[in-house]
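> Predicted model and sequence follow; I will ask about them next.
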Amino acid sequence: MTQLAGVLFDMDGTLVDSEKVWSVGLAELAVHHGGTLSDAARHAMVGTNMAESMRILHEDLGRPDLDDAYSVEWLERRVAELFAAGLLWRPGAADLLTAVRAAGIPAALVTATSRHLVEVALETIGAHFFAAVVCGDDLPETKPHPAPYLRAAELIGARPAACVAIEDSPNGIRSALAAGCTVLGVPCEVDLGHLADVTLVDSLEKVDVAYLRGLL
């Protein structure tokens, strides 16, 4: 059996219930642009990078002419305010982070969110849990490209094949699988039942270090 050398955690929807915070910001941005964001468009955004999310939003509003940079700046400013007000943990996430740290297993945070927002979120989550943090604006490619997970494994000195990645979105799962990681999926806003090569649990309350080791 391969020894567990690292645990790579997604953030939004996996550790903290921040997808709902993003939903608030996106809905407000749509109103700011004079429209209403559809449920289908919001669903399609989960796990995508910021550029893709803005494309989806603008097309959903029938306004592909809108400036991406302006929308990103407006949204990230609002989400930073919401993050600073506090984030709610996903069930079992805080206990699992604590257990991984206590076991001496390096952990990394791997997220498509921009670093300046991640730094706000880490005030709730705890930066001390992570030996490395890879953010959406750190690399030219983000999820579903394998680069973020490859970089995270490199930073903690582990082979991707000896790491378990924990994700809640299809794009994140595809990224981790493409990097060669074993993947544990924990659905939040999006159903993951159609995906192959991923173990699914409905809550991290059911996961401990022994469970993660057993996945390899």
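Yep, that arrived.

> When you work out contacts or count neighbours from here on, use the C-alpha atoms and nothing else.
Noted.

> Packing partners of the biggest helix by length in the chain?
Identified as the longest helix of the chain according to DSSP state H is helix 68-84. Identification of packing neighbours for helix 68-84 by 3 or more Cα pairs under 8 Å, 6 or more residues apart in numbering; DSSP states H and E yields helix 19-32, helix 50-60, helix 115-125.

> Pasting the second one now:
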Amino acid sequence: MNTSLPAATLWDMDGTIVDTEPYWMASQARLVSRFGGTWTHEAALSLVGSGLDVTGQTLQKFGVELEVGEIIDLLTNEVMEQISVEVPWRPGARELLRALREAHIPSALVTMSFRVMAEHVRSFIPFDAFDVVVSGDSVENSKPHPEAYVTAARLLAVPITSCVAFEDSISGVTSAAASGAITIGVPHILPLDDTPATVLWDTLEGRTLDDVAALFAAHRDSSRIHPQTGR
């Protein structure tokens, strides 16, 4: 085994691999409006990276008179329909995923979207990107709880401390870091400066296997890493 490479990489989906947050926000706004309410940008931002149960409960507070499960199904179906029309890939994500796969590094998709949504997005990736999927409906505790990342490492049969996680949200970074994974924060909708990310990369575009290996080796060797560039 090449000890300069992580045992596995663990990937968030919404906001990290695909820029679906605008899809979710638009669907939330339509649903609240349907029940005579007004959705706010602040409320939408508060849900970025959260579990769908939290989303459902929040929309109920804004007047949506449906059960949480009904809200989740409605939102998920609408977002999946939008993805079928256009997959909003985040820059560099697929390219880095492919490089990791070609290096035979196991990968897990760790998302708070439900499995049906995760598999839908996965189906548009033109290669077999993931060994396992941990979804919001397969864990008891949503991010920022570390359960999803701990579960992914267990399913891959690797130590969580030998894994590198990719996240874009505050709750996601908190979850991955609390699990013990080396955590790369890739800010998108919200800044991640005050999160426990190991490093922040402003984009995945242009990032390579060498960048991941260097980060892993530096962390393993307890080297100091610049918090903004990871170099």
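It's in. Computed from a prediction, not measured in an experiment: that's the story for all the values here.

> so which of the helices and strands packed on helix 68-84 of structure 1 comes closest to K206 of structure 1?
K206 of structure 1 sits nearest to helix 115-125 of all those, at 19.6 Å, using Cα to Cα.

> Following superposition onto structure 2, what is the mean distance for that closest one?
Averaged over the aligned pairs, helix 115-125 of structure 1 sits 1.4 Å from structure 2 after superposition, using mean Cα distance after the TM-score superposition for structure 1.

> Kindly reformat the helices and strands packed on helix 68-84 of structure 1 as CSV containing distance to V7 of structure 1 and mean neighbour count.
As requested, those are exported to CSV (distance: least, Cα to Cα, whole Å; neighbours: other Cα atoms under 10 Å):
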stretch, distance to V7 of structure 1, mean neighbour count
helix 19-32, 21, 18
helix 50-60, 25, 19
helix 115-125, 16, 18
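
> These into a markdown table, with extra columns for distance to W74 of structure 1?
Output for the helices and strands packed on helix 68-84 of structure 1, formatted as a markdown table (distance: least, Cα to Cα, whole Å):
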| stretch | distance to W74 of structure 1 |
| --- | --- |
| helix 19-32 | 7 |
| helix 50-60 | 11 |
| helix 115-125 | 13 |
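
> out of the ones you listed, which comes closest to P146 of structure 1?
Comparison of the helices and strands packed on helix 68-84 of structure 1 against P146 of structure 1 by Cα to Cα identifies helix 50-60 as nearest, at 16.9 Å.

> could you pull out the helices for structure 1?
19-32, 39-45, 50-60, 68-84, 93-102, 115-125, 147-155, 170-179, 209-215.

> Identify the residues contacting the nearest residue to D95 of structure 1 once chain neighbours are set aside.
Once flanking residues are discounted, D95 of structure 1 sits nearest to E205: 8.0 Å by Cα to Cα, 6 or more residues apart in numbering. Contacts for E205 of structure 1 were tallied using Cα atoms under 8 Å, 6 or more residues apart in numbering; they are P91, G92, A93, D95, L96.

> In ChimeraX, how would I select the buried members of the residues you listed?
Buried members of the contacts of E205 of structure 1 can be picked out in ChimeraX with the line below, counting by 16 or more other Cα atoms under 10 Å:
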select :91,92,93,96
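
> Much appreciated, bye for now.
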